[in-house]
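> Below: sequence and its predicted model.
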Amino acid sequence: MRFLAIVAASLLAHAAGAQNAATLYDQAQRLEHGEGVVRDLDQAAALYCRAARLGAPDAQYALGWMYANGRGVGHDDGVAWRLFGLAAEQGNAAGLRMQALLPAAPGAALPACMAPDPALELDLALPLPDYSAATPRLRALVDKLAPEYQIEPALALAVIAVESGFRHTAVSPKDARGLMQLIPATAARFCVLDAFNPEQNLRGGLAYLRWLLARYSGDVTLATAAYNAGEQAVDQYRGVPPYDETRAYVRRIGKLYGKTLHPIAAAVPQRCVRQMAIRSRR
């Protein structure tokens, strides 16, 4: 029993930092059924709820079952009906069957743990940013290229300022490179052959930023959050991910750019169709 308790403690410590719905769901199942750990219905419900908040239909169903049976949580058929419905909307057949067995309760509140994070508050009443680190040549290049990608130069400059501080040789611990800090996968996606070449890097970063703005309907907060953390993270959390780095990043760009919406292009490619033939000038 002591060994199982130690395993359970380790499992919960790992779960505390987990951001993946599948991982949370797997850990919740083990705690609910006592699979290799001490059974803990309260903690199982808490982990199911975190996974359900991320949109996992199996977790929504499992949490609904717990509410329907009062296991680890107080019995509440209304909450169960809502949770089974969320699972059913994503094709979970068991959720559809279980919801049909309960009285309809569209007004029931979901568990508090499924509430979205509060919206970021951006202080837009700020003086003009100081971009003195940007050389006149770089400013001219941004002013020239940004409109080609339907990006306002002010937003491009804000992203560059936060990403690299206008240093075209910048390299991050995650191997993001150049002015707009392109990781190798993103550079390849937008056909950037030399991420340290200012023009190539700007074209790749602007193409990616344009695509993100189109994906999120011009929402600068979501687009820049995706630029930092990846669109998968934004989609998974249905908003700005709860990462300290990403939330600080979004706030900084919001202060520099001063707008929450950006015009979007009608048709935007997800990746480039030909490689850039730009001579390296390093």
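Nice, thanks for sending it over.
> can we go C-alpha only for contacts and neighbour counts from here?
OK.
> So which residues of this structure form helices?
2-17, 21-33, 41-53, 57-69, 77-89, 93-101, 136-148, 153-164, 184-189, 198-215, 220-229, 231-237, 244-257 (DSSP state H).
> Show me which positions of the first one end up buried.
In terms of neighbour count (16 or more other Cα atoms under 10 Å), helix 2-17 has its buried residues at 8, 11-12, 15.
> Distance from it to the middle of the chain?
27 Å (Cα atoms, centre = their mean, to the nearest Å).
> likewise the fourth one?
Once both centres are worked out by Cα atoms, centre = their mean, helix 57-69 turns out to sit 25 Å from its chain's centre.
> now that helix against helix 41-53, angle please.
Here the directions of helix 57-69 and helix 41-53 differ by 140 degrees (axes from the mean of the first three to the mean of the last three Cα atoms, to 10 degrees).
> How about the second one?
Inter-element angle recorded for helix 21-33 and helix 41-53: 160 degrees (by the same axes, to 10 degrees).
> Also the last one?
Here helix 244-257 points in a direction 40 degrees away from that of helix 41-53 (the same axes, to 10 degrees).
> May I see the buried residues of helix 244-257?
246-247, 249-257.
> and the helices of the chain as CSV, adding distance to Leu126?
Formatted as CSV, the helices of the chain follow (distance: least, Cα to Cα, whole Å):
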stretch, distance to Leu126
helix 2-17, 35
helix 21-33, 38
helix 41-53, 35
helix 57-69, 43
helix 77-89, 42
helix 93-101, 49
helix 136-148, 21
helix 153-164, 14
helix 184-189, 32
helix 198-215, 23
helix 220-229, 17
helix 231-237, 27
helix 244-257, 7
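> Use this one as the comparison:
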Amino acid sequence: MLRLALTACLLLTALQPAAARADVFGFVDEKGVRNYTDVPTDRRARLLWRDVNGPKAIFLPSGGGFLYKFPPALLADVETAARTHSLDPLLLKALVSVESRANPKARSPKGAMGLTQLMPGTAKRYGVSNAYDPRQNLNGGARYLRDLLTLFREDVHLALAAFNAGENAVIRNGNRIPPYAETQRYVPAVLEQMAIFRRQTAPNS
């Protein structure tokens, strides 16, 4: 139910003008109708989502994917989180590789944390109390990615762009990858890393 409400709320923000505030508020009125707005004029309105301004300032490869061996100890947890939230395990594995180089203690200059580099607000939103705990972080990151794929109709490029820069950044740019240098490098980096992992797992590779 929470995921459906969140998705509905974010879809409504897509209808707002480009200059609108990124904060989204919601309340249930006396008729039981859910209301969403970027201007909380009703005293019942509560903040549901606050946009993160721009990319997370993570380290990205200068060219191509990371050619390294993914930590075997993390593989089972990545696959469990991915399958629990209906994701391709290789996509989540690639995202973790690019976000943090599979370092559970990674932290970006903007405060993104752990394996999937969750921002504090995103971690709280998905019930991640310790973003440096690998299983909590993977589960929160996988849930977030699944919600983004649902929001952007299974468009992996847009979902990844939103994972890096925030979904409202994608929406404000007309459902296109935002013009941030980091985000425009991030999306192909994750997809290339995913392709590398796929080749490594292919028969006779």
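Received, thanks. Everything quoted here is computed from the prediction, not taken from an experiment.
> Give me the TM-score for this pair.
Overlay of the two chains. TM-score (TM-score structural alignment, normalised by the length of structure 2): 0.62; 135 aligned residues with a Cα RMSD of 2.0 Å.
> what's the closest of the buried residues of helix 2-17 of structure 1 to Pro153 of structure 1?
Ala15 (41.8 Å; Cα to Cα).
> Which part of structure 2 matches stretch 169-179 of structure 1?
Here stretch 169-179 of structure 1 aligns to structure 2 at residues 105-115, judged by TM-score structural alignment.
> for the residue sitting nearest the centre point of structure 2, what are its contacts?
Taking Cα atoms, centre = their mean, the centroid of structure 2 lies closest to Phe163, which sits 2.9 Å from it. Contacts here follow Cα atoms under 8 Å, 6 or more residues apart in numbering; on that basis Phe163 of structure 2 touches 144-145, 148.
> residue in structure 1 matching it?
In structure 1, Phe163 of structure 2 lands on Tyr227 (TM-score structural alignment).
> and that match, how far is that from Ala170 of structure 1?
17 Å (Cα to Cα, to the nearest Å).
> if we can go back for a sec, Lys174 of structure 1: which of the helices of structure 1 is closest?
helix 184-189 (9.8 Å).
> can you tell me which two in the buried residues of helix 2-17 of structure 1 are farthest apart?
Maximum pairwise distance among these (Cα to Cα): 10.3 Å, between Ala8 and Ala15.
> What residue in structure 2 is paired with Ser217 of structure 1?
In structure 2, Ser217 of structure 1 lands on Arg153 (TM-score structural alignment).
> my bad, should have said Ile160 of structure 1
Match for Ile160 of structure 1 (TM-score structural alignment): Val96.
> Now do Asp65 of structure 2 against Asn137 of structure 2, distance only.
No Asp there; residue 65 of structure 2 is Gly. 22 Å.
> Likewise for Gln184 of structure 2?
Taken as Cα to Cα, the span from Gln184 of structure 2 to Asn137 of structure 2 is 24 Å.
> picking up where we left off before, please report how far the match of Phe163 of structure 2 lies from Leu182 of structure 1.
In terms of Cα to Cα, Tyr227 of structure 1 sits 10 Å off from Leu182 of structure 1.
> One more: Arg50 of structure 1?
Taking Cα to Cα, one finds Arg50 of structure 1 at 31 Å from Leu182 of structure 1.
> Tell me, how many residues neighbour the aligned partner of Val192 of structure 1 in structure 2?
When structure 2 is aligned by TM-score structural alignment, Val192 of structure 1 is paired with Val128. Number of residues near Val128 of structure 2 (other Cα atoms under 10 Å) recorded here: 21.
> Val128 of structure 2 touches Asn137, doesn't it?
Yes: in this structure, Val128 of structure 2 is within contact of Asn137 by Cα atoms under 8 Å, at 6.6 Å.
> quick one on the thing from earlier: in CSV: the buried residues of helix 2-17 of structure 1, plus distance to Arg177 of structure 1.
Below are the buried residues of helix 2-17 of structure 1 laid out as CSV (distance: Cα to Cα, whole Å):
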residue, distance to Arg177 of structure 1
Ala8, 41
Leu11, 36
Leu12, 36
Ala15, 32
